[in-house]
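Asker: Sharing a sequence plus its predicted fold:
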Amino acid sequence: MPITPNRRSVLKAGAVFAALPVVGFTDRRRAGPLAGDPFTLGVASGEPAPDGVVLWTRLAPNPLAEDGFGGMPARAADVEWEVATDESFSAVVRRGVTTALPESAHSVHVELSGLRPGAEYFYRFRTSGHVSPPGRTRTSPEPGSLQPFRMCFASCSHYEQGWFTAYRHLADEQPDLVLHLGDYQYEYAAGRSTERVRDHVGPETVTLAGYRQRYAQYKTDPDLQAAHAAAPWLVVFDDHEVANNWADGVPDEPDPSFLGRRAAALRAYYENMPLRPSARPRGIDMALHRRVDWGALASFHMLDTRQYRTDQPCGDVYRSDCPERHSPAATLTGAEQERWLLDGFARSRARWDVLGQQVFFGEVDLVAGEGRGYNPDAWDGYTVNRDRIVAGIVGSPVRNAVVLTGDVHAHWAAEIRERAGDPSSRTVATELVTSSITSGGDGSDTRPDVEAVLPENPHIRYFSDRRGYVRTRITPDAIEADFRTVPFVSRPGAPIATGASFVIADRDPALHRTGA
C-alpha cells in the first residue's frame, strides 16, 4: 500500500530546516548575497518514472518584480539539492548541484534517475544560505506492477475569482500523483474579473516578463504551494496559459503579434512547471504530449489540444451548430499526435488507459428542446477527429479507457458512446470532468440552464457547479472517483465534501454511482 506520511509534519519541517544548519549542504554563493528568501515560489516535482522524477524550483526573492526576474541578479546561481527517504533528511540518498540561469528566470529542472521504483522520497534545495521548504514525491512502480494508487486531478485556477482552498484540501488527500489539466493561470489584466475577490498584478500578459510575473503571483499562494509539495504532478496547458481560446497560430481576437506572445507564454510555462528538459520550447513549439506509465496498472496519455488544432468551426460561437463541425480536415490533435495516440492504444498492455486532456470529449447538446447547439472549442467542434479516437479505442487491445477533462468549470460524469449522439450505441469509455479550483466563483449545486439540457444528454450521469477537484483510487478491479467540492471560494477556509461518488469496474465502462 502507498505510504502516507503526516502531511502537516512535512510542511512544518520547512521552517525547521530553514533555521538550522544543514548537514551535507555546502555554502555556494555564486550569485552573491540575495535580498531575501529566494524560495518564495515553493518547490515541485513531476514526471514520475520507475527510477526517478523531475525536481523543480525557481529563485525569486522579489517574486512580483515587473521585469519578471523575481528580484534575482543578472547572473547564474548555484543551487544545491538533496533527496532523502525520510522527512527529517537523516537518510539522504542523492545530492548534487545545478545552475539557475537568468535567461531561464532562475528556474531549475533536476532530472533524477537511479531511485527505487514505487518509493516515497523527500527533497529540498539550498542557495546563498537559504533552504527551501521540503517536498514529498514518489517514483512510479516497476513495470508489471499492479499496485493500487491514489490520483487527484484539477484545472482552472483563476487567482482573481477565488481563494485556492481546494488546492489545500487536495494536498491533504496525500495523493500519489496529481494531474493538472490546464488553465493553471489566467492572462487577464488586473481588475477585469466580475467575480473578483483579489487582484492580479500587472496588465494582461503578452510579454515574457508579464507571464513570468503572473506565474510568480500564483505560485506565492500557500495552498497551491502545498499541493505541489504533496506529490509529483503531470501537467498540460489549455488556453489561458497563453490567451483565451487560441488555436495553433490563430488567436481568439485579431493580434498580428500573436506568435511572439505564444512563444513567450510557452517559455514561461516551461520555466514554471516540473517538466523534463526535453519539453523546453523551441520558438513557438513545445513538445508536451507524452505517455507516462504507472506500472502495468495505468498508462497516462497526456494530450495537447491547442498547439496543433485547426481553427474552431461555427465562428467559435457557443451553442452553435454548423457543417464545419463534421469536416474530416478539422483536427483538435493534429495528424501526428493522433497517430501517436492511436499507436499507444494499439500497443497498450495497461489495465487502464487514461487520457489526460483539456476540453469536453463526449458530445453535449447545449440547447433544450428543438434544435441543437454545441461548444465548438471542445471535441464537439471536431467530430471526425473524435470518431477516429473512439474507433481506435474500440479496435485496439485497450481494456479500459477513461478520459479526464478540465476546462468547463463544473463537475460532470459521462459515458462515451461508440456513436456520439446515438443513445442505442454501446458505451465504450468513461469521461470524468473536474470542476475548477476557483474559476466561476462560488457556484451552486446545479444550474437551471444545465438541468434543462440533461434530458437531451442521457449519457451524462452527474453535474455540479461547485468548485473543487476529483479524487480517484485506481486498482486492478476498478477506478473509484469522488467529486470533491467546496461550498465557496469567495473567502478562505471552506470545508471539503464529496458531491458524488462513482465506480468504473474493470471491463465495464458504465458509471455506477455509489453512496447516497
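Answerer: Sure thing, it's come through. Residues are numbered from 1 along each chain as shown.
Asker: switch to C-alpha atoms for all contacts and neighbour counts from now on
Answerer: Noted.
Asker: Tell me the spacing between S436 and V97.
Answerer: According to Cα to Cα, to the nearest Å, S436 and V97 sit 37 Å apart.
Asker: Neighbour count: the two, which is higher?
Answerer: The neighbour comparison of S436 against V97 (other Cα atoms under 10 Å) goes to S436, with 28 against 17.
Asker: Just say helix, strand or coil for the more buried one.
Answerer: coil (DSSP: H, G, I helix; E, B strand; the rest coil).
Asker: again with G118
Answerer: coil.
Asker: R513 too?
Answerer: strand.
Asker: So what's the residue count around E451?
Answerer: When neighbours are defined as other Cα under 10 Å, E451 has 12 of them.
Asker: which SS state does it fall under?
Answerer: Here E451 takes the helix state, with states given by three-state DSSP.
Asker: ok, now how distant is it from N457?
Answerer: In terms of Cα to Cα, E451 sits 10 Å off from N457.
Asker: Please, which helix or strand holds Q213?
Answerer: For Q213, the host element (DSSP states H and E) is helix 208-219.
Asker: tell me which strands and helices that helix is in contact with?
Answerer: Other elements packing on helix 208-219 under the criterion 3 or more Cα pairs under 8 Å, 6 or more residues apart in numbering; DSSP states H and E are helix 258-271.
Asker: switch to 10 Å and redo it
Answerer: helix 222-230, helix 258-271 (3 or more Cα pairs under 10 Å, 6 or more residues apart in numbering; DSSP states H and E).
Asker: Got another one to weigh against that:
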Amino acid sequence: MPSAPTAAPVSRRRLLQLSGASAAMLALGIDAPSVEAAPPPGTEGMFSLGVASGAPRPDGAVLWTRLAPEPLAEDGHGGMPLKEVTVRWEVATDENFRDIVAHGRALAQPGLAHSVHPRVEGLEPGTEHFYRFRVGRELSPVGRFRTLPGAGETPESFSFGLVSCQAWYHGHFTAHRHLAAEEDLDLVVFVGDYIYEYGITETNLWRQGAEVGEAHRVEIETLEQYRLRYALFKSDPHLQAVHARAAAVAVWDDHEVQNNYTGPLSDTGIGEEDFAHRIAVAYRAFYENMPLDVAALPEGPDTDITAGFDVGALARFSLLDSRQFRDAEPADAAEQQRENRTILGAAQEEWVGERLASSEATWNLLANGVVLVPINEKSTDMWDGYPAARRRLLAQMAEAQNPVMLTGDIHKHVAAEIPADPDDPGEERLGVELVCTSVASDGDGAEDAGSPETWTRHDYVKLYDGRRGYVHVRLTPEEMVSSFHVVEWIEADDTAPKQLTARFTTPAGEPRLIPA
C-alpha cells in the first residue's frame, strides 16, 4: 500500500506574508511537529462545536474543528487551558475508516482559540470522503465532503445549499435540520450574517426554551466576545449537522462585525482607530471558527476572503467580499451616482472580471452579501447604493456563460431575472439572482412579511416569500433547478416540516426563471 498523503506544506515565504499570527503559530495550526502535546488529564467533550470542511478542491479540502469542552466559557477559550494540544486527523473513503487515505496532526493553540485548519491534498477527485479528529482517546463526530471533479471533467450534476442570516436568538435552526437531510448535497454556501453582534436580551430572545448568561447581553466588540458568540451559534446541533454533511464556503456581510458598517467605517460613529481594532478581532474570530484556507487569516483589520473554485467544466464559483472594500453610504443622490463609487474595491473588481472573462464553465456563480438587482434607490446598503459599480459588474457578467448571483441579507426568499440594463429594465435579461431567506433572523416570519410590493412591482422579480428556510440548487450541463424551501415556524421549536414554496428551472443559455 502506498504511503498516505498528509497535509500540504506551507512555505516559509507564504507564512511570513500572512502575518497577524506569528509564522510559527500559523504553521502549527495547519500541521504539527512529531512531539505530542497532550490534553490536560480528565478533559472531555473537546468536540462540542462539531467539525467542518471547506475550501474544496479536486484533490482535497481544509478540515476544521475547535477544541471547547466548555464552549460557553466567558473568557472565549472554551474551557481550554492556555497550552497547546495535538489534534490528530484522518480521512477515509468509508464511514468506518477501514480505508484511510490521508492522516496527520495539527497543533491547537490558545492564540487561535484552539482551532485547527489542516489542509489535505493528494485525494482522488470527484470522490466522497469522511474525516474525523482525535485528541487523546476522544474521537470527534464524523464529517463528510466530496472532492471536486478534475479539471475539464463535466459531472452529471452538482448540488448545493444556500443559507444566510442565522440569528440564533430569534428561533431554532429548523432550516439547517432539513438542509442536512437533503439526499443530494455537495456543498453549502453561506452568504453572510453567520453570527449577529447584538446583545441578547429578553426583548430579542424569541427562541423558546433558550437561556443565555449575562456575558451575552451586551453588543460584542472584543475578541473574547466574538469567540463566545460563535461558540453559542455553533453549539446548535442542526448547524453542526449541516457542516458535517458537506463542505462549506462562506462570505460575510455586516453582522460578522457590526450592522451596516462600510469598509473601515462604523455605522454608529465609533472612531476609525477603535473600529479598526473591532474589525481586526471580528475577522480573526471568523477565521478561527470557519473552515477557511490559510489565505483568509487576517492581518489586523485586513484580510482576503475572496476565493474561487471550479466544479470541473460544469461551474465556476467566485466568492466576493461586498463589505470590507465598499465606499461609505452616499450623502445624497449625486454622490450615489458618482461613477467611481465601488462596493467591491478596484482590485476585487479586476479579479472577478478576469475570472468571468476567462471562464469556460457552463455556469458562472458569484456569491455576495447584498442584493444585486435594482429594487429601490433608497436601499443604499444594497447594490442600489452603488449603481455605477453594478453597471461595471453586469458588463463583466455578460462576458461569461449563464451568470448567477447568490445572495442573502434581506430575510426573504427572492428569485429574480437580472435586467441587462438596470437603468432601463426592458425585456432583455443577463442572468438570474437567487436570494435565500434567513435561517432564523426575524423569527417565524410570514409569506407576505415586510414590503412585498416593493419587490414584486418589478416584472423581473418572480418570487417573494418572507418565511424562514433555505435554497437547494442543482446544476447540470442542461439546466439549473433552484428549489426554495420554507418552514412555518421556528420560535416555538424545531419541528416544523419543510415546504416547497417555489421551484424554477433555468435552461443553459436562457437567463429565465421558469416555474417547475
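Answerer: Looks like it came in fine. Note that this is a predicted model, so its numbers are computed, not measured.
Asker: what's the TM-score for these two chains?
Answerer: The TM-score (TM-score structural alignment, normalised by the length of structure 1) is 0.89; 473 aligned residues with a Cα RMSD of 1.6 Å.
Asker: Determine which residue in structure 1 is aligned with S115 of structure 2, please.
Answerer: Aligning on TM-score structural alignment places S115 of structure 2 opposite S107 in structure 1.
Asker: picking up where we left off before, which one of the helices and strands packed on helix 208-219 of structure 1 lies nearest to F149 of structure 1?
Answerer: Smallest distance to F149 of structure 1 across these (Cα to Cα): 14.4 Å, for helix 222-230.
Asker: equivalent range in structure 2 for the closest one?
Answerer: Aligning helix 222-230 of structure 1 against structure 2 (TM-score structural alignment) gives residues 237-245.
Asker: Now that H109 of structure 1 has come up, it's in contact with P274, right?
Answerer: Yes. Using Cα atoms under 10 Å, H109 of structure 1 is in contact with P274, at 6.6 Å.
Asker: Comparing those two, which shows the higher neighbour count?
Answerer: Neighbour count, other Cα under 10 Å: between H109 of structure 1 and P274, P274 has more, with 28 against 25.
Asker: Would you agree that one falls within a helix?
Answerer: No. Assignment of P274 of structure 1 by three-state DSSP gives coil, placing it outside any helix.
Asker: need the contact list for it.
Answerer: By Cα atoms under 10 Å, 6 or more residues apart in numbering, the contact set of P274 of structure 1 is 43-47, 53-57, 107-111, 228, 232-235.
Asker: Structure 2: which residue goes with that one?
Answerer: Aligned partner of P274 of structure 1 by TM-score structural alignment: P291.
Asker: Over to L208 of structure 1?
Answerer: L208 of structure 1 maps onto L223 in structure 2, by TM-score structural alignment.
Asker: How many residues are close by the residue lying closest to that match once chain neighbours are set aside?
Answerer: In this structure, L223 of structure 2 finds its nearest non-sequential neighbour in V281, 4.9 Å apart by Cα to Cα, 6 or more residues apart in numbering. By other Cα under 10 Å, 23 other residues sit near V281 of structure 2.
Asker: next one: A334 of structure 2
Answerer: Counted with other Cα under 10 Å, residues neighbouring A334 of structure 2 total 8.
Asker: Look up how far A65 of structure 1 lies from the residue most central in space within structure 1.
Answerer: The centre of structure 1 sits closest to H180, judged by Cα atoms, centre = their mean, with a distance of 1.2 Å. Going from H180 of structure 1 to A65 of structure 1 by Cα to Cα gives 26 Å.
Asker: ditto for V250 of structure 1
Answerer: 30 Å.
Asker: per the alignment, the residue nearest to the centre of structure 1 corresponds to what in structure 2?
Answerer: For H180 of structure 1, the residue aligned by TM-score structural alignment is F190.
Asker: wait, what's in contact with that match?
Answerer: 161-166, 248-252, 367-369, 406-408, 436.
Asker: Of those, which belong to helices?
Answerer: If you go by DSSP state H, the contacts of F190 of structure 2 have nothing in helices.
Asker: So S90 of structure 1 sits against Y123, correct?
Answerer: No. With contacts counted by Cα under 10 Å, S90 of structure 1 stays clear of Y123, the gap being 11.8 Å.
Asker: These two: who's more crowded?
Answerer: Ranked by neighbour count (other Cα under 10 Å), S90 of structure 1 and Y123 place Y123 first, with 26 against 10.
Asker: if I line the two up, what does the more buried one land on in structure 2?
Answerer: Match for Y123 of structure 1 (TM-score structural alignment): Y131.
Asker: isn't there a helix covering E335 of structure 2?
Answerer: Yes. Checked against three-state DSSP, E335 of structure 2 lies within a helix.
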